[in-house]
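In: have a look; sequence and predicted model below, questions after that.
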Amino acid sequence: MNQELDSAAGSLPHDNFRCGTVALAGRPNVGKSTLLNALIGFRLSITSPRPQTTRHRILGINTSEAGQIMYVDTPGLHRGAKRAMNRSLNRAARSAISDVDLVVQVIEAGRWTDEDEALYAALVEQSSPRLLVINKVDLNKDKTVMLPFVAELVAKHSYDEIHYVSALKGQGLQELEQAILQRLPVRPPVFGEDEVTDRSERFLAAEMVREQLMLRLDQELPYATTVEIEQFNDRPDGIAEIHAIIWVERAGQKAIVIGNGGAQLKAIGTGARRHMERMFERKVFLKLWVKVREGWVDDENMLKKFGYTD
């Protein structure tokens, strides 16, 4: 921890100041990343309508006068993990819930699936307190349907509290944050007041390119892609120069990512660059290449090279 961070952390109150780590866990596509972004007030985790958009554990930090909450956005725990990539995501999700002060299980309003049940079974093996967050309540027009759904849930499952939220609309978040804070230990902050993550700009740049792949490519193709940052330098003129490789599994996929006359790759690059400039608060020069590495999704060594670790 550097001196600047020590100084920032030391400026916060310490009497009854609470600080701890909270895992946001759930099956794919229940809105964990949207919830993280809403809770920290910063667009940190990439989002898309596709399940399994989140592939890495992302730490998002929210610091207030009352405390510092370190949220961990986890990959969605899912069944049918036949490929090495999917097994890696499940290991990362299970690892994230084993070493935190509190777990928040996020589900979709009105839906409880086998994957939700499997995650709950993993949670009860831990000693951490657990909250249930029912997300996307704004999409449920008939509120009376929720009553029997929740009644059946609480009859079979034990949670310290249940919260109804809409991460997208910002509903119910203040009450959820208070419930989290009161269950965290009293201790000084770990990070400075202005820090929102421990992830590097290099990592975030790769994620923003991958987000565009998830948003712009059809069907299963986004899952056969990953992004590696080959170069990230700040030039003397203040521009961040970033070179990134988009890896795919087959030559046919490469052609699709590039698109007719390079149009698709240009659109991916433009979308990613705009997000980078907003987040990094400086101009970005982004250069993208598409390369083929057959079977990288099932290659444990390549997965480690690309940062997929527990």
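Out: Happy to help now that I have it.
In: could you use CA atoms for every contact and neighbour count after this?
Out: OK.
In: look at residue 287 and give its secondary structure.
Out: strand (DSSP: H, G, I helix; E, B strand; the rest coil).
In: would you mind measuring from it to residue 249?
Out: 20 Å (CA to CA, to the nearest Å).
In: out of those two, which sits in the more crowded spot?
Out: Set residue 287 next to residue 249 and count neighbours by other CA atoms under 10 Å: residue 249 wins out with 19 against 14.
In: test my guess that that one contacts residue 294.
Out: Yes: the pair residue 249 / residue 294 is scored as a contact, 4.4 Å apart, by CA atoms under 8 Å.
In: which parts of stretch 93-110 are buried?
Out: 93-94, 96-98, 100-110 (16 or more other CA atoms under 10 Å).
In: now, those that are in strands?
Out: Among these, the ones falling in strands (DSSP state E) are 102, 103, 104, 105, 106, 107, 108.
In: closest to residue 7 out of these?
Out: Proximity of these to residue 7 (CA to CA) peaks at residue 102, which lies at 27.3 Å.
In: wait, the closest one touches residue 22, no?
Out: Yes: contact criterion CA under 8 Å: residue 102 and residue 22 qualify, at 4.9 Å.
In: here comes the other one, which I'd like you to weigh against the first:
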Amino acid sequence: MTDPHSAPHRAGFVAVIGRPNVGKSTLVNALVGAKVSIVSNRPQTTRHRLLGIATLPEGQLLLVDTPGIHREQKRAMNRVMNRAARGALEGVDVALLVVVAGRWDEEDTLAFDALRGAGVPVVLVVNQIDRMKDKTALLPYLQQVVEGREFAGVVPLSALKRNGLQQLVSTVLPLLPEQPPLYGEDEITDKSQRFLAGELVREQLMRQLGAELPYATTVEIESFTVDGAMLRIGAVIWVERDGQKAIVIGKGGARLKDISTKARLQMERLFDAKVFLETWVRVRQGWSDDEAALKALGYGE
């Protein structure tokens, strides 16, 4: 028998928007309770639109993780990522604008302006409050940011330390439609294991390579087969020049081995299965500034 005083179940789509490197993917992973979106300390780690499914007793948040919106659109890759971020606003019920505590710049304004035209409630998520040295500066900062801007709620939190998440859920849920769950409670993303495998290899590239090189690399899963209790995965790391290939492989193949080992361990944790991973590095000149090449590699889908 249903309790007539219990709150109705709510479910809906929540876009997670912001400039690069504000912790959007960390927030999505924290709410989902599993690693569905890769993270590194480099801007623009997220390149694709990805759905993280957070199933809670009181409702279901379908979190649309997006690439960061940024001003510079020098290469086709940047243009595709901006389109993915803006396209994520179509059909959502609520948007989260994620910013870093104590900071608001032109790119934050760009992200807010993109949301303002979407016609959905916007909740301001002020992330990384644990890193603010002067906690008394938080309130004046919040007052400054909200002045002249309309938000459906303001939630300071730390996604990394998982502080403030319940307040965010309590703020967002009433803004979602009353309806049953849209996904099963054991589902955590709309992406395939094949896609996630490629992302976990790319995460290691972002973490282990120098400042510029990760942006000239991408990963294509050539093979993904189930062999009894084991997953056999073949991954190609694409670079743009021969010199980059040598850097990714490293001396005596050491760096490629380390990238592969760490990616494999992450896959085993996420897929809850043994993984046999083979990786190769190949050259495809100019792939990041070629719309056709990007489409062939799965960008913009």
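Out: Sure thing, it's come through. All values derive from a computational prediction rather than experimental measurement.
In: closest one to residue 254 of the first structure out of the buried residues of stretch 93-110 of the first structure, please.
Out: Proximity of those to residue 254 of the first structure (CA to CA) peaks at residue 93, which lies at 29.8 Å.
In: with adjacent residues omitted, what lies nearest to the equivalent of residue 93 of the first structure over in the second structure?
Out: Aligned against the second structure by TM-score structural alignment, residue 93 of the first structure finds its counterpart in residue 85. Distances taken as CA to CA, 6 or more residues apart in numbering place residue 66 nearest to residue 85 of the second structure, at 5.1 Å, with adjacent residues excluded.
In: what does the one you found correspond to in the first structure?
Out: Aligning on TM-score structural alignment places residue 66 of the second structure opposite residue 74 in the first structure.
In: pull the contacting residues for its match.
Out: Going by CA atoms under 8 Å, 6 or more residues apart in numbering, residue 74 of the first structure touches 23-26, 32, 54-58, 92-93, 96.
In: same check on residue 63 of the second structure?
Out: 13, 14, 15, 16, 28, 51, 52, 53, 54 are the contacts of residue 63 of the second structure under CA under 8 Å, 6+ apart.
In: swap the cut-off to 10 Å and go again
Out: With contact taken as CA atoms under 10 Å, 6 or more residues apart in numbering, residue 63 of the second structure is in contact with 12-16, 25, 27-29, 31-32, 50-54, 92, 94-96, 189.
In: what helix or strand does it sit in?
Out: Using DSSP states H and E, residue 63 of the second structure falls within strand 59-65.
In: gap between that strand and the chain center?
Out: Computed by CA atoms, centre = their mean, to the nearest Å, the separation of strand 59-65 of the second structure from the middle of its chain amounts to 12 Å.
In: same check on stretch 85-93 of the second structure?
Out: Stretch 85-93 of the second structure sits 14 Å away from the centroid of its parent chain (CA atoms, centre = their mean).
In: same deal with stretch 105-115 of the first structure?
Out: For stretch 105-115 of the first structure, the gap between its own C-alpha mean and the chain's C-alpha mean amounts to 18 Å (CA atoms, centre = their mean).
In: now swap in stretch 258-268 of the first structure and tell me
Out: Centroid displacement of stretch 258-268 of the first structure relative to its chain, using CA atoms, centre = their mean, is 27 Å.
In: now the end-to-end length of it.
Out: End-to-end distance of stretch 258-268 of the first structure (CA to CA): 9 Å.
In: can you show me the strands along the first structure?
Out: 18-25, 58-63, 67-73, 102-108, 130-135, 161-164, 226-234, 240-248, 284-292.
In: so where is the shortest one in the second structure?
Out: In other words, strand 161-164 of the first structure. Aligning strand 161-164 of the first structure against the second structure (TM-score structural alignment) gives residues 153-156.
In: buried sites along that stretch?
Out: Within stretch 153-156 of the second structure, the residues that count as buried by 16+ other CA under 10 Å are 154, 155, 156.
In: of those, just say which sits nearest to residue 121 of the second structure.
Out: Closest approach to residue 121 of the second structure among those (CA to CA): residue 154, at 11.6 Å.
In: verify the stated contact: that closest one with residue 121.
Out: No: using CA atoms under 10 Å, residue 154 of the second structure is not in contact with residue 121, being 11.6 Å away.
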